[in-house]
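>>> Pasting the sequence and the predicted model now:
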Amino acid sequence: MILLRRHLSIFLLGILFMLGCETQSQQRSPNVVLILTDDQGWGDLSHSGNPNLFTPNIDALAIQGVSFDRFFVSPVCSPTRAEMLTGRYHLRGGVKGTSAGEERLDLDETTFAALFQQAGYSTGAFGKWHSGMQHPYHPNSRGFDTFYGFCSGHWGNYFSPDLEQNGHLVKGEGYLPDDLTEKAMDFIEVQKDGPFLVYLPFNTPHSPMQVPDIWWEKFENKTLDSLVSGEDPDFTRAALAMCENIDWNVGRLMGKLEELGLTENTIVVFLSDNGPNSFRWNGGMKGRKGSTDEGGVRSPFFLQWEGRVPAGKTVPEIAGAIDLFPTLLDMAGLDYAGKKPLDGISLKPLILEENPSWKDRMIFSHWNGSTSLRTQKYRLDKDGNLYDMDSDPSQQDPVQDQHPEIIQDLRLAVTNWEAEMEAALAKDPESRPFTLGAPEAPLTQLPARDGLAHGKVKRSNRFPNDSFFTNWVSLKDSITWDVEVLEGGEYLVELYYTCPEEDLGAEIRLQVGENHVDARVKKAHNPPLKGMENDRIERMESYVKDFKSMPVGSIVLAKGLQRISLKALNIPGDQVMEVQKLLFTNKELNH
């Protein structure tokens, strides 16, 4: 009898233990994987009906999860990222451009990554950041423990490019989207006991149109169906090849989650940052990247959480990038106690409930002085025309004459919204200097993208994001950066340059306030331009070079606003050098 009681007690304890484990498993904070693609339109998926490509792994996220049929982002990259990260319209956070510092998200804005980090999540970002390079705008200062990728708006080389890892310069390994996925999977492997947040912002299919042969060969001679007006078939072929590569990488990532037994406790989200970067099949919608029309701002949005969200559910209600912040927090059981009101709404009721109570709403899209407004039924375009998006999804026939009260209300709503955004921007100074020497970051990069050319100095391309300075031929020329030094002290300075043998010997001066340091170009380094050998079509952006580091010396920087200038003291040849960037390292923090 005693032995029977002992066995019974052990059995009951085992049952209680298993129930406790199950309860702990159910209560465990879910992991989050957020996949963002760059310039992939709503139509660049087989799930959307595009007959020209096959994306089974991305499609599976919709089939096994929830798909939002009308999900809206911004017309271009950095505004979408700002809205996604904060749950607020991008103009509220000071983001009004894609380069020259206008892509930076105000420091008083809270990112969802910071809140997940504060809640005990291990957080990692792998890819294109495009919300500020210098700390405290850097991803490591905005909630991500780990960052691997690049902070610029676009990159000039996708094959083993120069990248950074937690502020240190590194060389990528192989094709960039593959490498980013590999690093994300490595992070998941290490953090598998969770909880973790992985943000995977791919750099493709943004130009330059580079993709490995294995993906290109399928499309190189492919006959495309459903060509649209203005379409460049070769560009489309390259874009679709890049999209199929993304799909393969999404499959690899999902395979890693399954291998580690994490699918039932991981929320996976997939979306793009704007409409397609060329005219190509997009469901007949008007507009592409850069446009505030439907085709410029409609994005796929899939959310999968195996066993927790309905499989195959399609949500017809409109939603947008501003909703991602509150939705992720709500799904993960985290609270937002911030002082700034959110523009977004948690989509959790639409995801989980069968017949949720949901009010009609307005979602605004803005870029380059143009604003459009979307309700569930109507779109008011940038010119004030009204379209019934149920009966006329291609925006062909304006209906404002038929709905005088609706058009009046929506035009007034746009006027009020623009006034509110203008007031939000007015709180910031017209010019925000770039930051240098943040205490948490011993190294600060000042790329050519963030500098100004004076005299005869030119950019290598009109698009600043991946450019360098060239044509430095006169003693009257200069290159400057306006900065705010956050931590005064002595800094080591490096300059990344190219210079042919025949132009060696130029002497330069780096001046900051009353302090300066002089250096001489002693070593020739004259690599050719590259990138064209991997481009499937001719690019718009700058080609790149392998720049070499040259020590300039050390200089004392005072805290506060400063202008950094580079000038030549002597030019024995035809030019001084080409300049890609400056690196400042705080000597005290570096030790």
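Structure's in. What do you need?

>>> Please count neighbours and contacts with C-alpha atoms only from this point.
Noted.

>>> Can you give the contact residues for stretch 353-364?
Applying Cα atoms under 8 Å, 6 or more residues apart in numbering, the contact partners of stretch 353-364 are 72, 319-320, 349-350, 371-376, 414.

>>> So C77 sits against Q40, correct?
No. Using Cα atoms under 8 Å, C77 is not in contact with Q40; the gap is 10.9 Å.

>>> For the two, list the residues in contact with both.
Common neighbours of C77 and Q40 are listed as 273-274 (criterion: Cα under 8 Å, 6+ apart).

>>> returning to what we had before: list the ones among the contacts of stretch 353-364 that fall in helices.
Taking DSSP state H, the ones among these that sit in helices are 349-350, 414.

>>> Closest one of the residues you listed to G153?
Distance to G153 across the ones in helices among the contacts of stretch 353-364 (Cα to Cα) is lowest for V414, with 28.4 Å.

>>> Doesn't L589 belong to a helix?
Yes. Remark: L589 belongs to a helix, assigned using DSSP: H, G, I helix; E, B strand; the rest coil.

>>> How much space separates it from T371?
To T371, L589 is 46 Å away according to Cα to Cα, to the nearest Å.

>>> Mind checking which of these two has more residues around it?
Taking other Cα atoms under 10 Å, L589 and T371 do not tie; T371 has more neighbours (21 against 15).

>>> about what we covered before: quick one: which of the ones in helices among the contacts of stretch 353-364 is nearest F469?
The closest of the ones in helices among the contacts of stretch 353-364, once distances to F469 are taken by Cα to Cα, is V414, at 40.8 Å.

>>> The closest one: how many residues sit nearby?
Counted with other Cα under 10 Å, V414 comes out at 20.

>>> how far away is it from Y158?
From V414 over to Y158 the distance is 40 Å, taken as Cα to Cα.

>>> ditto for A321
27 Å.

>>> what about these two, which has more around it?
Taking neighbours as other Cα under 10 Å, A321 and Y158 compare with A321 leading, 29 against 26.

>>> mind listing what that one touches?
71-74, 80, 83-84, 87, 344.

>>> Serialize those residues to a markdown table and add fields for neighbour count.
Formatted as a markdown table, the contacts of A321 follow (neighbours: other Cα atoms under 10 Å):
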| residue | neighbour count |
| --- | --- |
| F71 | 23 |
| F72 | 32 |
| V73 | 30 |
| S74 | 33 |
| T80 | 24 |
| E83 | 29 |
| M84 | 25 |
| G87 | 27 |
| G344 | 22 |
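
>>> could you pull out the strands for the stretch 251-400 of the chain?
266-272, 298-299, 301-304, 313-315, 319-320, 363-367, 370-374, 378-380, 386-388 (DSSP state E, counting those that start in this stretch).

>>> this is the comparison structure:
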Amino acid sequence: MTNIIYIVADDLGYADLGCYGGREAQFGKVSPNIDKLAEDGMMFLEGYANSPVCSPTRFALMTMAYQYRLRGALEEPINSKSKGSATLGLPPNIPTLPSQLKKAGYYTGLMGKWHLGYPPHFGPRASGYDEFFGIMAGGVDYFSHKSGRGDHDLYINEEEHREVGYLTDLISEHSVEFINRRATEAKDQPFFLSIHYTAPHWPWETRDDAHLADDISTLFHLEGGNIHTYRKMIHHMDEGIGNIMATLDKHGLTEDTLIVFTSDNGGERFSDNWPLVGGKMDLTEGGIRVPWIARWPAAIKKGTVSMQHSMTMDWSRTLLEVGGGEIDPHYPVDGISLMPILTGETERFERPLYWRMNHRDQRALRVDDWKYLKVDEHEYLFNITNDARERANLGKKYPERLEAMRKQWLNWNETIPPIPDDATVSLGYSVADMPQR
């Protein structure tokens, strides 16, 4: 059986990586190990996240369904004020990717960010992971491991855990330890390892910035950080991924291990989204189009590029199929397997993608070359293939297409629960409010 590693960066922009056209010529290589994954596997140029914000995408990742089906996912995103809530989180009775892989014989682990509700009502091990190391919150200081409320937030399973170290490195080190342990103690049992980095999510701290850990306000500041710190944070993550790859090689696991790399949403203020506009919290392309890389030497042809449209829940559905897991018939799954794309059976199939955001009443639908977008009271129609920057609104030129896509979105919206009145937007600002180049 195939081992599976699912790597998720946090707030990584579409072009932050060298393989996606990042600023390497000006600043030097930032992601050589991730670039090597793309070189050895398949890179998707039009892949998307289920949401332009953290925890809703993670609901979709776990359930393989549109996040809007669950109340907890309608927060944008869940924040530390949700501690103690029995509502705002991933209910343990919901089948998940790890729980269904576990039933198929996999040993499952999560290293890194959970962000799907707080104990005692919610937690990684209640939703299918055999073991967990990481944080429950959406973001913590990289050294003190404190959340925005000042609470210490680092756990092993359900127990609070104190460990000195830069969080990105700790996530990588625990991932390496997991692989070493499984390869030596249980080499006949396949593993599913989720590695959910917090990098390059704020606070803006590199390995050299331990002195910043005393100021929790850095978690939420708008005036701090810079492009150099941001890129170094990505590089720290990339170094960890290199160590993970070396560990697989050491144990002879590289050939039949599927590695998928992505981001939970579009980039934040220092990210490189070129040629896209917007970012985190926005349904413009910069907020939802993200890197997707898959490396699986046993099945994926080396050095391939795909234009297949997909979103987070499709990838989780794909991993379930790779692992031989079954869908629970009592719970809807909206994700569509990408196995025909990965194996080269087909180059592309049409797959409509829908989004909805409480923030600024945003709506979006991607069908083939076209995208319908609504922000506040303004509607847009873009040919994304020709206009990835979403500059030319073609709604007046093609009113029939605009109307048809509006109706298609409304018909889909009727199939999912409405946004409740008490749902909140936690960030309070959008990258759209920042200067755009």
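Yep, it's here. Note that the structure is predicted; figures quoted are calculated from it, not measured.

>>> TM-score for the pair, please.
Overlay of the two chains. TM-score (TM-score structural alignment, normalised by the length of structure 2): 0.83; 389 aligned residues with a Cα RMSD of 2.5 Å.

>>> ok so, going back, from the ones in helices among the contacts of stretch 353-364 of structure 1, which is closest to H366 of structure 1?
Checking those against H366 of structure 1 with Cα to Cα, the nearest one is V414 at 10.3 Å.

>>> so how far is D381 of structure 1 from the closest one?
Distance of V414 of structure 1 to D381 of structure 1, computed by Cα to Cα: 10 Å.

>>> Same question for R520 of structure 1.
Separation of R520 of structure 1 from D381 of structure 1 (Cα to Cα): 56 Å.

>>> So between these two, which is more surrounded?
Comparing R520 of structure 1 with D381 by neighbour count (other Cα under 10 Å), the higher total belongs to D381, at 22 against 18.

>>> And the more buried one, what's its match in structure 2?
With the correspondence set by TM-score structural alignment, D381 of structure 1 lines up against L373 in structure 2.

>>> Could you do V399 of structure 1 as well?
In structure 2, V399 of structure 1 lines up with L394, judged by TM-score structural alignment.

>>> do the same with L342 of structure 1
Using TM-score structural alignment, L342 of structure 1 pairs with V333 in structure 2.

>>> re earlier: which ones are touching the match of V399 of structure 1?
380-383.

>>> hang on, isn't G266 of structure 2 packed against D11?
Yes. Between G266 of structure 2 and D11 there is a contact under Cα under 8 Å: 5.6 Å.

>>> Find the residues that touch each one of those two.
By Cα under 8 Å, 6+ apart, the residues touching both G266 of structure 2 and D11 are K280.

>>> So which of those two has more stuff around it?
G266 (36 against 28).

>>> Go ahead and flag the most central residue of structure 2.
D264 (2.1 Å; Cα atoms, centre = their mean).

>>> what about that one, distance to R317 of structure 2?
Applying Cα to Cα to D264 of structure 2 and R317 of structure 2 gives a distance of 16 Å.

>>> G279 of structure 2 now?
26 Å.

>>> Pick out whichever of the two has more residues nearby.
More crowded of G279 of structure 2 and R317, by other Cα under 10 Å: G279, with 33 against 27.

>>> residues touching the aligned partner of that one in structure 1, list them.
By TM-score structural alignment, G279 of structure 2 lines up with R288 in structure 1. By Cα under 8 Å, 6+ apart, the contact set of R288 of structure 1 is 41, 75, 275-279, 295-297.

>>> same thing but 10 Å
Shown in contact with R288 of structure 1 (Cα atoms under 10 Å, 6 or more residues apart in numbering): 39, 41, 75-76, 274-280, 282, 294-298.

>>> Drop anything exposed from the residues you listed.
39, 41, 75-76, 274-280, 282, 294-298 (16 or more other Cα atoms under 10 Å).

>>> now, which of the residues you listed lie within helices?
294-297.

>>> all helices of the stretch 1-150 of structure 2, in order?
24-27, 32-40, 54-63, 97-103 (DSSP state H, counting those that start in this stretch).

>>> what helices or strands is the third one leaning on?
Pointing back at helix 54-63 of structure 2 there. Packing partners of helix 54-63 of structure 2 (3 or more Cα pairs under 10 Å, 6 or more residues apart in numbering; DSSP states H and E): helix 97-103, helix 312-322.

>>> measure H454 of structure 1 to F469 of structure 1 for me?
10 Å.

>>> These two: who's more crowded?
Ranked by neighbour count (other Cα under 10 Å), H454 of structure 1 and F469 place F469 first, with 24 against 14.

>>> Hmm, E578 and that one touching each other?
Yes. Proximity of F469 of structure 1 to E578 meets the contact threshold set by Cα atoms under 10 Å, at 5.6 Å.

>>> Show me what G132 of structure 1 aligns to in structure 2.
When structure 2 is aligned by TM-score structural alignment, the residue opposite G132 of structure 1 is G117.

>>> Can you give me the neighbour number for the closest residue to its match other than its chain neighbours?
Distance criterion Cα to Cα, 6 or more residues apart in numbering; nearest residue to G117 of structure 2, sequence neighbours excluded, is G89 at 3.9 Å. Residues lying near G89 of structure 2 (other Cα under 10 Å) number 25.

>>> Ok, S394 of structure 1 next?
S394 of structure 1: 18 neighbours (other Cα under 10 Å).

>>> how far away is it from K286 of structure 1?
Plainly put, S394 of structure 1 is 6 Å away from K286 of structure 1 if you go by Cα to Cα.

>>> E354 of structure 1 now?
Look at E354 of structure 1 and K286 of structure 1: by Cα to Cα, they are 32 Å apart.

>>> neighbour count winner among these two?
Neighbour totals were compared for E354 of structure 1 and K286, and K286 leads with 17 against 10 (other Cα under 10 Å).
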